[in-house]
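A.B. asks: Let me see the structure of the following:
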Amino acid sequence: MSELRYPSTRGQAPAATLSEAIAAGLAPDGGLYVPERLPSIQSAAFDPDGDLAATATTLLAPFFAGDPLGDALPAICAEAFTFEAPLHPLARPDASLLELFHGPTAAFKDFGARFLAACLRRLRAPDARPLTILVATSGDTGAAVGAAFHRQPGVRVAILYPDGRVSPRQAHQLGCFGDNVHALRVAGSFDDCQRMVRAALNDSRLQAHVPLSSANSISLGRLLPQMAYYAHAALQVQRAHGVPLDLIVPTGNLGNATAAVWTRAIGLPIGRIMLACNANATLPEFFAGAAYRPRAAVPTLANAMDVGAPSNFERIRWTCRGDAALREAVTAASVDDQVIRTTLLAHASAHGELLCPHTATAMHLLDREPVHTQGHWAVVATAHPAKFEQVLEPLLGRAVPVPPTLAGMLARASRAEPLAADPVALAAWLAR
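C.D. replies: Reported below is the predicted structural model:
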C-alpha cells in the first residue's frame, strides 16, 4: 500500500504525513487535515472472529501504511480498544443500541482519546520539550482526554469547558484528575472554548514557547479510530442479517458523524446515516437546504451537542466535495428538550431502556421511522445515562445505577480554575 498524504481542507498548507498531522492537530492554515483520498476496503478483509481491536487494525492499516506509526498500529489498537462497543437489541426487531459508553469515562470519546494518547506517546522523542494538549469540551471529551493522558510524562492537558453548561457529574469528572491535567471553567459557551483553542493552535509565537497540540475531533488521531466501532457493528449486522446497517448518530461538533460517513465511503456495509441534533439547528437547517449559518449555541438537556459552529463541518463538506453531495450523504433533524424528556420517560417506562439525553435525540428519530424491512437500525448511544442524573432521576422517580469507573471518579476531589472567554486569557494561562 502506498503512503497517504494529508492535505488541509483550506489548501494553503503543505500536505503532511499522518504522524505530522496527528502531532500538529490543526493545519498551519487553520484548516483540518484530511486524507488525500479515502482507501477502499471490502468486508472480506476482516477477521469474522476478530474483536474490536482487530477490526480497528484492519480498517486503519491503509491510513497508516508507510507512516512511522504504521508498524505500531496493532499495539496502538490493542491499547485503545480494551473494551467493546456492543450492539444491544431494542424492543423493536429492526433496531439495536450501539453502546459506546463502556470505557473509563462512560462516553464514546474514550475510544479516540486513548488512541490519540497511544499515538502521541510513540511520536514524542525522549528529549522533547513538554507538550500541552488543548481540548475544548461540551461535556464528555475533556474527561476522556484527561483519563487518557493522566500522568503521561512530558504532557500537560488543559481542558476548557463552558462554566454551568455541563452536567454536575461531567464537571466533576473534568476536574477530578489533578497532576498534569487542568480543568478551566470558561465564562462562555462551548463555541467560545473552541474558538480559544483554535486561536492558540494558530498562534505561532505562543507555540514557539509552549508546544501545543489538540485532542478535539479536529485531530485525525481522535477521528480515525472512531470509524472502528461503526465498521465492527456494520460487519456484525451484515453477517447476522445480510443487510446494511443504518445509523442514527447524535451529533454536535460533527466528528462522530464524519467518522460514520468515512466508514461508509471506504466500503463498509452502512446504509442511511441520520444525524440527530438538539435545538441547536445549524446542521438541520443546512441539510434541509438553507445556507450554512453558524450561530451562538443555546443550552439544552443534551449539553454535549450544544454547538452552533461545528468544527468538523469544514471536514465533512470537503470529503463530500460540495454541499449538494453532502446533503445526499446524510440527513439531519432537530429534537427539542420537551421531546427529549418524553422520549426518555417513554422508553424507560415501556421497555426498560435507559438512555442519556443525547441518545434520546436519536431514539426519537427512530421512533418516527416505520419498521425496517431492508436494513437494520443502530441508535448510537454516546454516553451512559448515569452522567445525567439531574435530568433522568426526576423524570423516572428513581436513581440511575452508576457504573464502577464513573463512581470511582465521582469519589475523588475535583477542582477547576475560572477563565475568561478570551484567547488572550488562555495564552496567558498557557505561558505561565
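
A.B. asks: rest of the way, CA atoms for contacts and neighbours
C.D. replies: Will do.

A.B. asks: Residues in contact with the helix or strand containing Arg114: which ones?
C.D. replies: If you go by DSSP states H and E, Arg114 is part of helix 109-123. Outside helix 109-123, the residues that touch it by C-alpha atoms under 8 Å, 6 or more residues apart in numbering are 19, 22-23, 69, 76-77, 79-81, 103-104, 140-141, 144-145, 148-149, 215, 221-226.

A.B. asks: Buried ones only from those, please, as a PyMOL command.
C.D. replies: Filtering the contacts of helix 109-123 down to the buried ones (16 or more other C-alpha atoms under 10 Å) takes a single PyMOL command:
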select buried, resi 19+22+23+69+76+77+79+80+81+103+104+140+141+144+145+148+149+215+221+222+223+224+225+226
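
A.B. asks: Could you tell me which of the contacts of helix 109-123 belong to helices?
C.D. replies: Cross-referencing the contacts of helix 109-123 against helices under DSSP state H gives 19, 22-23, 76-77, 79-80, 141, 144-145, 148-149, 221-226.

A.B. asks: Buried residues in the helix or strand Ala171 falls within, which are they?
C.D. replies: Assigned by DSSP H and E, Ala171 falls within helix 168-174. If you call a residue buried by 16+ other C-alpha under 10 Å, then helix 168-174 has these buried ones: Arg169, Gln170, Ala171, His172, Gln173, Leu174.

A.B. asks: for comparison, sequence B:
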Amino acid sequence: MIFYSTNTSSTPATLKKATLEGLAPDGGLYVPSEIPSFSPEELELLQDAPFTDIAFAIAKKYTGGEIPHERLSSLIDECFNFKTPLVELDDTTFVEELFQGPTLAFKDYGARFLARMTGYFAEEDDRLITILVATSGDTGSAVAYGFQGIPNTRVVLLYPSGKVSRLQEQQLTTAGGNVTALEVNGDFDDCQRLVKQAFMDAGLRSKLTLTSANSINISRLIPQSFYYAWASVRLSSRFDGRKPVFCVPSGNYGNLTAGVLARKMGFPISHFIAASNANDSVTRYLEEGRYEPRPTVRTLSTAMDVGNPSNFARLLYMFRNDFRSMGREISGYSVSDPETIETIREVYDRFGYIMDPHTAVGFRALETWRQETPDHADSPSVVLSTAHPAKFLESIREALGRDISVPDRLQTVLDKQKISVRINADYHDLSDFLSKLDS
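C.D. replies: You can find the predicted model right below:
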C-alpha cells in the first residue's frame, strides 16, 4: 500500500518509509492512498474471531507484501498478549477496557505494534533508529515499555514538567536502558512543537535516523483501529445487526481518527462522540465550522490537555475539509472538571464501577448525547476506557472520598528513582541534546 501526506506535496511512501519517517517531509501526516474495505462476507467470518485474528486481518491489508504474513502474525500475537474486556454497565452501555496492557493505558496497543514494526524495519536495514516522542502522559510510558528489548532502537521522550500525574511521570522516567526522558519547561503543545521542528531539521536528520511514536506515526494509528473493529463486530452480532455508537475521550484525536478508519473499512459503527475537556478546539469546529486552536488548559484528564491536536489534520483530510460531513459522523461535547468528578461518583453509585477521569469525560459526553438525541437513546454504545483509575488516585479520592488499591506493577514503578533531563521549551536545547547523542 502507498501512503500520502495530508499536505500533498511529499513523495508517496511505502509503509516502511512512512513508519521510519513518522512525519512526512512536507510536515504533513501520512494517510493511506486508499482505505481498504471489508466485505459483508469477510466481516461475517470475523464475528467470533479472537482479537489477534481481527488485528491480523486488518494489518495485512495495510502491510501488503512488506512483511511476510507469518512474521506479521507472530508480531501481532506478541503485541496483544492481554485481554480487551467489554464491561456491561447496563443493557445498552458498555465500557471497552483498553488498559489491560503493560502500562495500564490504551497507548499500549499502538506503541507495542509500532515498536515491533520499527524493530523489523531497522533490522532489515541494520541501522539505529531514534524514536522522538512528545507525551502528555500515557504515550511516553507505553512507548518506553513498548520499545524495551527492541534491537537497533533508542527512545527520547519529551513531557511537560509538572503537567502529568506522578504515576505517569514515574513510568516514563524510570524505564532506563535505551530510553531517555526530557522534562520540558512548558506544556504538551510545546513538546509537540519541538518534536515537529526536529523532524523538519534537515541538518539533524542527516546525522540521525529519526522517527516518531506519537499518533502522528501511521504505524501507531493503524493498530488503534483493531479494538474498534473487535468490539463493533461483537456488539452488532449481539444486537441483531444494530451498529454501536463509540464515545471517545479525545485529546490529540489519534484515537478517534483510528475509529473513523475502522468505520471507513466497513466495520459496523453507526456514530462517534468526541468527548473533550476544556481543550475543545475540535468540539467548537464541529459546532461552528471554524478551527481556532487555543492555548492548552490544564485539567484533571491530563492526557487530553491538547490545545492544537495533530491528528485533526487527518480528520480534515478524511472528510475533505467539510465540517458538515464530519458532523454527520461525529458529535462533539466538552466536559468540565467538576462534571468529571461528579460523573466518577455517579457511575460508581449507579454501577459500582470506578472510572478514571478520561473515561468519565467519555461517559458524561455519551449521556449528554443520549439526552439530546432521544431517538438513539437505546442504541448500543461503547465508552472507550483509556487508563486504569489507579493512575489518577487524587481524582478518585476527590470523587469517592477513599483510596483504591494500586496494582503491583504500578506500585513497583512508584518506588523507583526518577531520572530525567531538564530542557527549556526552546528548539536549540532539544537540537543540542540530540546532536550529542552519538558523541
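
A.B. asks: Now do the SS call for the counterpart of Arg398 of the first structure in the second structure.
C.D. replies: Aligning on TM-score structural alignment places Arg398 of the first structure opposite Arg402 in the second structure. Counting by DSSP: H, G, I helix; E, B strand; the rest coil, the backbone at Arg402 of the second structure sits in coil.

A.B. asks: Show me the strands in the stretch 101-250 of the second structure, by range?
C.D. replies: 129-134, 153-160, 179-185, 210-212, 245-249 (DSSP state E, counting those that start in this stretch).

A.B. asks: Tell me the counterpart residues of the helix holding Ala171 of the first structure in the second structure, please.
C.D. replies: With TM-score structural alignment applied, helix 168-174 of the first structure matches the range 166-172 in the second structure.

A.B. asks: Report the distance from the matching stretch to the chain centre.
C.D. replies: 17 Å (C-alpha atoms, centre = their mean, to the nearest Å).

A.B. asks: go on, stretch 22-31 of the second structure?
C.D. replies: 17 Å.

A.B. asks: and if you look at stretch 57-77 of the second structure?
C.D. replies: 21 Å.

A.B. asks: Compute the first-to-last residue distance for that stretch.
C.D. replies: End-to-end distance of stretch 57-77 of the second structure (C-alpha to C-alpha, to the nearest Å): 13 Å.

A.B. asks: Could you grab the helix/strand/coil label for Thr412 of the second structure?
C.D. replies: helix.

A.B. asks: Could you do the one 4 residues further on as well?
C.D. replies: Under the three-state scheme (three-state DSSP), Lys416 of the second structure adopts coil.

A.B. asks: My read is that it contacts Gln170, right?
C.D. replies: Yes. The pair Lys416 of the second structure / Gln170 is scored as a contact, 7.4 Å apart, by C-alpha atoms under 8 Å.

A.B. asks: what sits up against the helix holding Ala171 of the first structure?
C.D. replies: Contacts for helix 168-174 of the first structure (C-alpha under 8 Å, 6+ apart): 105, 139-140, 142-143, 146, 159, 183, 387-388, 390, 409-410, 414-416.

A.B. asks: That one vs the second structure - mean distance after superposition?
C.D. replies: Mean deviation of helix 168-174 of the first structure relative to the second structure after superposition (mean C-alpha distance after the TM-score superposition for the first structure): 0.8 Å.

A.B. asks: Quick one: the strands of the stretch 101-250 of the second structure as TSV, columns for mean neighbour count and distance to Arg409 of the second structure too.
C.D. replies: Listed next are the strands of the stretch 101-250 of the second structure as TSV, based on neighbours: other C-alpha atoms under 10 Å; distance: least, C-alpha to C-alpha, whole Å:
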stretch	mean neighbour count	distance to Arg409 of the second structure
strand 129-134	24	23
strand 153-160	24	21
strand 179-185	23	19
strand 210-212	25	26
strand 245-249	28	25
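
A.B. asks: What residues sit buried inside stretch 352-362 of the first structure?
C.D. replies: Here stretch 352-362 of the first structure shows Leu354, Leu355, Cys356, Pro357, His358, Thr359, Ala360, Thr361, Ala362 as buried, counting by 16+ other C-alpha under 10 Å.

A.B. asks: now those residues as JSON lines including secondary structure and distance to Leu283 of the first structure?
C.D. replies: Formatted as JSON lines, these follow (DSSP: H, G, I helix; E, B strand; the rest coil; distance: C-alpha to C-alpha, whole Å):
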{"residue": "Leu354", "secondary structure": "coil", "distance to Leu283 of the first structure": "27"}
{"residue": "Leu355", "secondary structure": "coil", "distance to Leu283 of the first structure": "23"}
{"residue": "Cys356", "secondary structure": "coil", "distance to Leu283 of the first structure": "21"}
{"residue": "Pro357", "secondary structure": "helix", "distance to Leu283 of the first structure": "18"}
{"residue": "His358", "secondary structure": "helix", "distance to Leu283 of the first structure": "16"}
{"residue": "Thr359", "secondary structure": "helix", "distance to Leu283 of the first structure": "17"}
{"residue": "Ala360", "secondary structure": "helix", "distance to Leu283 of the first structure": "18"}
{"residue": "Thr361", "secondary structure": "helix", "distance to Leu283 of the first structure": "14"}
{"residue": "Ala362", "secondary structure": "helix", "distance to Leu283 of the first structure": "15"}
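
A.B. asks: quick one: which of these is nearest Ile270 of the first structure?
C.D. replies: Nearest to Ile270 of the first structure out of those is Ala362 (C-alpha to C-alpha; 16.8 Å).

A.B. asks: What number of neighbouring residues does Ile330 of the second structure come out with?
C.D. replies: Other residues near Ile330 of the second structure come to 20 when the count uses other C-alpha atoms under 10 Å.

A.B. asks: tell me the contacts of it?
C.D. replies: By C-alpha under 8 Å, 6+ apart, the neighbours of Ile330 of the second structure are His271, Phe272, Ile273, Ala274, Leu286.

A.B. asks: Let's see that with 6 Å instead.
C.D. replies: By C-alpha atoms under 6 Å, 6 or more residues apart in numbering, Ile330 of the second structure lies in contact with Phe272, Ile273.

A.B. asks: sorry, back to before: from the buried residues of stretch 352-362 of the first structure, which is closest to Ala54 of the first structure?
C.D. replies: Of these, the one sitting nearest to Ala54 of the first structure (C-alpha to C-alpha) turns out to be Thr359, at 26.8 Å.

A.B. asks: Skipping adjacent residues, who's closest to the closest one in space?
C.D. replies: Ala381 (5.0 Å; C-alpha to C-alpha, 6 or more residues apart in numbering).

A.B. asks: Lovely, talk soon.
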